[in-house]
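In: Structure of the sequence below:
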Amino acid sequence: MLDTLIPLAVDGLASAALIFFVAVGLTLVFSVLRVLNVAHGSFYAIGAYVAASIGLWIASAGLNPWLSFPALVFSAAIVAALFGPLVERCLMRWTYGKSEAIQILVTFGLFLILEDLQRIVFGVRSLAEDTPMQLLGSTQIGDVVYLNYQLLLIGLAVIVVVGLRIMLTKTRIGRLVTAVVADREMAQSIGINTNRVFILSFTLGVFLAALGGALATPTAGAAPGLGAETMVLAFAVAAIGGLGQIEGAALAAIIVGLARVLAIYFAPSLDAVAPYIVMLVVLLVRPYGLFGQAATRRI
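Out: Alright, predicted model coming up:
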């Protein structure tokens, strides 16, 4: 029995880790900027393509293959540096305080632009680069073989959860972010530069999404349509956990990851819809998500 359950749990947690990086970036952006960013999945896809391209260049240049590990983080940093401040200043800033419908339309337009940009730069072919997974190899416990790269993903997700919580509660920038989330107008009145907080928060959200895409490259590669698929899944996870809730995103990602793996194992035909069945059940019981709470809306 354990020989079946443990591999399923490891696969589910590894899948949850990749989903979590995207969902927590989405929920961070929403909690600070109060914008539903439909284009968030595109940053995941671009991160995957950049990581695959850099990894393939390292291999073709004959460089040390272990450089492929820092290249994954470097790829996410490149995407965040290029798109984070630019998109926040030139586009997101004009949606603050607007209705959700306007925010969705604007960010959906951004999603279409980024999808076309992705095709222009990387083409329509798939890219695969699995050097990090090969370098780490596998571990056999009993009759079960585990990919060490999957265990690494789980560990990185735990580090991100703890790191975000420490940043928000123990650092100056974290306290500024918390103040802006609690009351934007009050934060401005006491001299907090909210525009800077918005740029930093949005850029961090882009980095987390791109990091998820980069880390997924060794196991899944990069392919056209990846952004749209990830975007829908990230919204499902964020809705289950509660928009704006970091711990909620982590728990929801675990639930969705395990649901997908169990569906693949017991009912393969339900693989694609399993996360949304979970979302439907949770929202019927708790409309604001597992960690979300009803709040008064200022008019």
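
In: CA atoms for contacts and neighbours, from now on please.
Out: Noted.

In: Make sure Ala14 is actually in contact with Asn148.
Out: No - applying Cα atoms under 8 Å as the test, Ala14 and Asn148 come out as separate, 10.5 Å apart.

In: now Ile120: how far from Pro224?
Out: Distance check for Ile120 against Pro224: by Cα to Cα, to the nearest Å, it reads 12 Å.

In: more crowded one of these two?
Out: A side-by-side neighbour count of Ile120 and Pro224, using other Cα atoms under 10 Å, places Pro224 first with 18 against 10.

In: what residues are up against Asp90?
Out: One correction, residue 90 is Cys, not Asp. By Cα atoms under 8 Å, 6 or more residues apart in numbering, the contact list for Cys90 is empty.

In: what about it, distance to Gly84?
Out: Going from Cys90 to Gly84 by Cα to Cα gives 10 Å.

In: For the spatially closest residue to Gly241 that is not a sequence neighbour, identify the helix or strand it belongs to.
Out: Nearest residue to Gly241, sequence neighbours excluded (Cα to Cα, 6 or more residues apart in numbering): Gly248, at 3.9 Å. Element membership of Gly248, judged by DSSP states H and E, is helix 246-266.

In: To check against the first, give me the structure of this:
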Amino acid sequence: MFQTIVPLFVDALANAALIFFVAFGLTLVFSVLRILNVAHGSFYSIGAYVSASIGLWIVSAGLNPWLTFPALLVSAALVAALFGPLIERTLVQWTYGRGEAVQILMTFGLFLILEDLQRLVFGVSSYYEDTPVALLGSIEIGGIIYLNYQLLLIALAVVALVAMRVFIGHTRMGRLLAVVVADREISEALGIDTRRMFTIAFTLGIFLAALGGALATPTAGVAPGLGADTMVLAFAVAAIGGLGQVEGAALAAVIVAAARVLAIYLFPALDAVAPYLVMLIVLLVRPYGLFGKPAIRRI
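Out: Below is the predicted model of the structure:
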């Protein structure tokens, strides 16, 4: 029993860590900007492509292979710096105050553009760069072999969640974001530059999505279509946890990852639909998600 449950548990947590990063970014953007960013999955795949490209260059150039670890973080930062302010200040800003249909159509159009852009820049071949996994090796616990990289992913997800809570609760910028989330109109009346907060939140959301893609590359590689698959999965996690709820996204990521792992182990044919079955069950019981609450809508 131990040799069956423990590997499933570790695999579920490692998968949950990757899902959490992209769902975390999606949740953050929605909580501040009140926009469901359909293009969010594209930043995940772009982060994966950039990370794999930089990692392959480091290896081919004969540089220290341990540089592939900071390259994961640098890749996400580059994607966020390049796309975050540019897209928020142009396309996304144009949708503020408009209906949800306009926002979804705009971000979906952006998703299509970014998908084609990836094919133009990176081609249609798959990229594989597993140097970080090879460097960290594996560990044996109770006769079971685990990748140390999987354990690192779990730790990084926990660090990200704690760091965000510290940022929101103990820094001036974080408190300003919290005020904007609570009430946008009062924030503007108090003199808070909400447009600047929107840009920061959107860029940070892109960074988290790109970081998830970068961290996933050493274990799974990257191929065309990854953004679409990730986008749908991230929406499922955000819906289960409750839109705008960070803790909900963390718990939902664990639930979805556990459902996928159990499906692969027990019912392989249900692997692709397991997350959405979980979403259906949760939303039937709690339409606003596990942590979501009904809210009064201003008209």
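
In: circling back to that earlier point, not counting the helix holding Gly248 of the first structure itself, show me its contacts.
Out: Here helix 246-266 of the first structure makes contact (Cα under 8 Å, 6+ apart) with 8-9, 11-17, 19-20, 23-24, 27-28, 161, 237-238, 240-242, 269-272, 274-275, 278, 290-292.

In: which parts of the helix or strand following that helix are buried?
Out: Using DSSP H and E, the helix or strand that follows helix 246-266 of the first structure in sequence is helix 274-285. Using 16 or more other Cα atoms under 10 Å as the test for burial, helix 274-285 of the first structure gives 274-276, 278-280, 282-283.

In: Now do the contacts for Ile19 of the first structure.
Out: Contacts of Ile19 of the first structure by Cα under 8 Å, 6+ apart are 212, 230, 233-234, 237, 253, 257.

In: Which of those residues fall within helices?
Out: Judged by DSSP state H, the subset of the contacts of Ile19 of the first structure located in helices is 212, 230, 233-234, 237, 253, 257.

In: Just give me the closest of the residues you listed to Ser99 of the first structure.
Out: Nearest to Ser99 of the first structure among these is Ala234, at 21.2 Å by Cα to Cα.

In: how near is the residue most central in space within the first structure to Glu247 of the first structure?
Out: The first structure has Val22 as the residue nearest its centroid, 0.8 Å off, counting by Cα atoms, centre = their mean. Counting by Cα to Cα, the separation of Val22 of the first structure from Glu247 of the first structure is 14 Å.

In: Equivalent analysis for Arg165 of the first structure, please.
Out: Distance of Arg165 of the first structure to Glu247 of the first structure, computed by Cα to Cα: 9 Å.

In: ok, these two, which is more surrounded?
Out: Using other Cα under 10 Å as the criterion, Arg165 of the first structure and Glu247 rank with Glu247 on top: 18 against 15.

In: how about the helices in the stretch 1-150 of the first structure?
Out: 2-33, 40-60, 68-90, 100-122, 131-136, 148-170 (DSSP state H, counting those that start in this stretch).

In: just those helices: most buried one?
Out: Greatest average neighbour count among the helices of the stretch 1-150 of the first structure goes to helix 40-60 (a mean of 25), per mean count of other Cα atoms under 10 Å.

In: With the second structure overlaid, how far apart is that one on average?
Out: Taken over the aligned residues, the distance from helix 40-60 of the first structure to the second structure averages 0.2 Å (mean Cα distance after the TM-score superposition for the first structure).

In: Aligned to Gln293 of the first structure, what sits in the second structure?
Out: Using TM-score structural alignment, the partner of Gln293 of the first structure in the second structure is Lys293.

In: Give the full set of residues in contact with its match.
Out: The contact partners of Lys293 of the second structure, taken as Cα under 8 Å, 6+ apart, are Gly242.

In: and it, helix, strand or coil?
Out: Under DSSP: H, G, I helix; E, B strand; the rest coil, the three-state class of Lys293 of the second structure is coil.

In: how much space is there between it and Gly241 of the second structure?
Out: Counting by Cα to Cα, the gap from Lys293 of the second structure to Gly241 of the second structure is 11 Å.

In: same deal with Asn37 of the second structure?
Out: In this view, Asn37 of the second structure and Gly241 of the second structure are 17 Å apart by Cα to Cα.

In: Neighbour count for these two, which is higher?
Out: Set Asn37 of the second structure next to Gly241 and count neighbours by other Cα under 10 Å: Gly241 wins out with 29 against 26.

In: That one and Leu283 touch, don't they?
Out: No - counting by Cα under 8 Å, Leu283 is not a contact partner of Gly241 of the second structure; they are 9.8 Å apart.

In: Return every residue with contacts to both of these two.
Out: What both Gly241 of the second structure and Leu283 touch, as defined by Cα under 8 Å, 6+ apart, is the set Gly289.

In: Now Leu67 of the second structure: closest residue in space, sequence neighbours ignored.
Out: Closest residue to Leu67 of the second structure in three dimensions, ignoring its sequence neighbours and counting by Cα to Cα, 6+ apart: Ile58, at 7.3 Å.

In: Contact partners for the one you found?
Out: Counting by Cα under 8 Å, 6+ apart, Ile58 of the second structure touches 64-65, 67-68.

In: Let me have those in TSV, extended by distance to Leu190 of the second structure.
Out: Below are the contacts of Ile58 of the second structure laid out as TSV (distance: Cα to Cα, whole Å):
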residue	distance to Leu190 of the second structure
Asn64	51
Pro65	50
Leu67	45
Thr68	45
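
In: Look up how far Leu211 of the second structure lies from the residue nearest to Thr217 of the second structure when sequence neighbours are not counted.
Out: Using Cα to Cα, 6+ apart and skipping residues adjacent in sequence, the residue nearest Thr217 of the second structure is Ala48, 5.6 Å away. Relative to Leu211 of the second structure, Ala48 of the second structure is positioned 8 Å away (Cα to Cα).

In: What separation do you get for Thr107 of the first structure and Phe74 of the first structure?
Out: 25 Å.

In: Hmm, I typed the wrong one, I wanted Ile192 of the first structure.
Out: 30 Å.

In: same question, Ala236 of the first structure
Out: Using Cα to Cα, Ala236 of the first structure is found at 28 Å from Phe74 of the first structure.

In: How about Val180 of the first structure?
Out: Distance of Val180 of the first structure to Phe74 of the first structure, given as Cα to Cα: 29 Å.

In: Likewise for Leu13 of the first structure?
Out: Applying Cα to Cα, the value for Leu13 of the first structure to Phe74 of the first structure is 24 Å.

In: next one: Val158 of the first structure
Out: 20 Å.

In: same deal with Gly289 of the first structure?
Out: From Gly289 of the first structure over to Phe74 of the first structure the distance is 33 Å, taken as Cα to Cα.

In: before we move on, the earlier item: columns distance to Glu185 of the first structure on top of the helices of the stretch 1-150 of the first structure, output as TSV?
Out: Putting the helices of the stretch 1-150 of the first structure into TSV (distance: least, Cα to Cα, whole Å) gives the following:
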stretch	distance to Glu185 of the first structure
helix 2-33	13
helix 40-60	26
helix 68-90	19
helix 100-122	20
helix 131-136	46
helix 148-170	19
